[in-house]
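K.L.:
here is a sequence together with a model predicted from it:
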Amino acid sequence: MASLLTRSIKFLIGGAFIGVLLLALIGTISGLITDPPKPTAEEELHKHPKELDLASNGPFGKFDLAQLQRGFLVFEKVCASCHSLNLVSFRELGALGYNEAEVKKIAKDWPVKQPVFDEKAGTWGERDNIASDRFPKVYYPATGVPPDLSLITKARHDGAAYVHSLLTGYAEQTPEEIAKFPGAKTPEGSYYNPYFANLNIAMPPPLTADNQVTYSDGTNATVDQMAKDVSAFLVWTAEPTMQTRHQAGLAVVLFLLLATVLAFGAYQTVWRGIKH
């Protein structure tokens, strides 16, 4: 009798616990239906990157070497003071059309030098870069290390389109946006950019005016063009062998198609005249 009473109490307690959970679940669902959560500023104001048409897009894409050289110039003159490119060596610039002497000069004149440790003195020093060196890292001990850009177009969704939109997307919040999301006002020391994940970015606008760089090929260096060119360059740094991979992939597909045709022809020849 006592055992039966104990089991009954256990069932009652379990049923009550389940009932409380069901009531809580029903209340939560009802609340979401009658009073759905308001969208956050990030959800409402964040913009999807604009489409970017580059010669390297698509399975048959090829690098535009002239554009890549322009993009490297923008990186060198605008971006390199803050961002590293530490997975790329200077000699790889030869793939962009620079000759050996030009590569050596670029390496030697690069403002950030290679760190060298003097074992005898126990101190760090510097030396000029050589062609076989990777682009040296940029350090900001007080504020941390800005992101390395070697793989940025692989590390960010939409890749080059994201980089281009971010560089050209700096803006001021409109009075309507501020009124709708008063708590999302851009804090001091940050810059409003709707293409950035949380809308506010610490990096000041790097491309502030047309003709920040001078293109040797006569291309008009508008802000949009400079952003497009450096985005194309960063596609190359992330995957310098992309064009070769595309060509190899096309050759493999053509080979498989030819092999399929030959195999079908052989099958028809071997089994010709044989009734199943």
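P.N.:
Great, that's in hand.
K.L.:
from now on I want contacts and neighbour counts done on CA atoms only, so please keep to that.
P.N.:
Will do.
K.L.:
I'd like the distance between residue 169 and residue 14.
P.N.:
The gap separating residue 169 from residue 14 is 57 Å, by CA to CA, to the nearest Å.
K.L.:
my bad, should have said residue 260
P.N.:
65 Å.
K.L.:
picking up where we left off before, tell me which of residue 169 and residue 14 has more neighbours.
P.N.:
Remark: of residue 169 and residue 14, residue 169 carries more neighbours, 19 against 12, as counted by other CA atoms under 10 Å.
K.L.:
contacts only, for the more buried one.
P.N.:
For residue 169, the contacting residues are 193, 194, 195, by CA atoms under 8 Å, 6 or more residues apart in numbering.
K.L.:
which ones among these lie within helices?
P.N.:
Residues of the contacts of residue 169 located in helices (DSSP state H): none.
K.L.:
show me just the buried residues among these.
P.N.:
Among the contacts of residue 169, the ones that count as buried by 16 or more other CA atoms under 10 Å are 193, 194, 195.
K.L.:
now the strands for the stretch 101-250 of the chain?
P.N.:
114-118, 123-127, 191-192, 200-201 (DSSP state E, counting those that start in this stretch).
K.L.:
here comes the other one, which I'd like you to weigh against the first:
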Amino acid sequence: MSTMIKMVRVLSAVATLAVAAPALAAGSGPHVERQSWSFAGPFGTYDKAQLQRGFKIYKEVCSSCHSLRLVKFRNLGEEGGLGYSEEQVKAIAAEYTVEDGPNDDGDMFERPAVAADAFPSPFPNEKAARASNGGAYPPDFSLLAKARAAHRGFPWFVFDAFTQYQELGPDYIYGLLTGYEEAPEGVEVPDGQYYNPHFMNGHFIGMAPPLSDELVEYEDGTAMTTEQYAKDVSAFMMWAAEPHLEARKKIGFRVMVFLVFFAGLLYFTKKKLWKNVAH
């Protein structure tokens, strides 16, 4: 009985750590508060309305500094995406211009974007981007939701495998976007920097607070608050980093069902074949 009690206590401690783990970052990183996402868990799916709102935030607020170079306009209308029709995708693409060429004269030229084009960068090169942002280089949004989840190490990734926790990136981005605050007394913020304790590379960040209440108009009645904006654009960034998440989870579930069924067949086959064999 005492052995059983000890095992229960150990399992309870492991479960407690697994629940607490998402709120912790490896090493000396920032505190990451776990949020609720529609795409969380083994059966999670993207909320298309939220993705469209997040795209609106990106287009009207973030795209002036941050690129989305690995996402093509046609991806917006693909299955598991934002739910746009082919005509809507074409209309969105037509709002942008891209550089093409060379033409017959050997010159580069600009033309309206089409669905097959990737989102154009707001700057021609990295030096131009840094010059426009006080020396800071705005990261590309394409994979950021995954890249910002890479710093979790042992033992947290073990718990993540059992809890299916894969949302550290969106959690971190949400915390960063909503985490700007006045610096504590005695802390001097460098010129051109802002205080944000959620920033993983220290408490000072070169990006000014990008969101504020009622900054972008929502037409579906969703609350127009900084927190809602942050959550919507974080979800959109997760989709940009993993547009086939829903398909992956469906395939994974089918594979698990097949493996369980196959393991059962192997077990009963073994029992049948060895039934009359002495051991």
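P.N.:
Happy to help now that I have it. Fair warning: this is a prediction, and the values are worked out from it, not measured in the lab.
K.L.:
need the TM-score between these chains.
P.N.:
TM-score of the superposed chains, computed with TM-score structural alignment, normalised by the length of the first structure, equals 0.75; 223 aligned residues with a CA RMSD of 2.0 Å.
K.L.:
tell me which element residue 10 of the second structure is part of?
P.N.:
Per DSSP states H and E: residue 10 of the second structure is located in helix 2-20.
K.L.:
mind giving me the packing neighbours of that helix?
P.N.:
Secondary-structure packing of helix 2-20 of the second structure (3 or more CA pairs under 8 Å, 6 or more residues apart in numbering; DSSP states H and E): helix 156-163.
K.L.:
buried sites along the helix it packs on?
P.N.:
156, 157, 159, 160.
K.L.:
what's the burial count for residue 172 of the first structure?
P.N.:
12.
K.L.:
for it, give its distance to residue 231 of the first structure.
P.N.:
Taking CA to CA as the measure, residue 172 of the first structure falls 23 Å from residue 231 of the first structure.
K.L.:
residue 268 of the first structure now?
P.N.:
Counting by CA to CA, the gap from residue 268 of the first structure to residue 231 of the first structure is 52 Å.
K.L.:
the more surrounded of those two?
P.N.:
residue 231 (30 against 11).
K.L.:
need the contact list for that one.
P.N.:
Per CA under 8 Å, 6+ apart, neighbours of residue 231 of the first structure: 71, 153, 160, 161, 163, 164.
K.L.:
then residue 214 of the first structure?
P.N.:
So residue 214 of the first structure contacts residue 221 (CA under 8 Å, 6+ apart).
K.L.:
residues touching the residue nearest the centre of the first structure, list them.
P.N.:
Closest residue to the average C-alpha location of the first structure: residue 156 at 2.7 Å, with CA atoms, centre = their mean. By CA under 8 Å, 6+ apart, residue 156 of the first structure lies in contact with residue 162.
K.L.:
list the contacts for residue 175 of the second structure?
P.N.:
32, 33, 198 are the contacts of residue 175 of the second structure under CA under 8 Å, 6+ apart.
K.L.:
a markdown table please, covering those residues and showing distance to residue 66 of the second structure.
P.N.:
Putting the contacts of residue 175 of the second structure into a markdown table (distance: CA to CA, whole Å) gives the following:
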| residue | distance to residue 66 of the second structure |
| --- | --- |
| 32 | 23 |
| 33 | 24 |
| 198 | 20 |
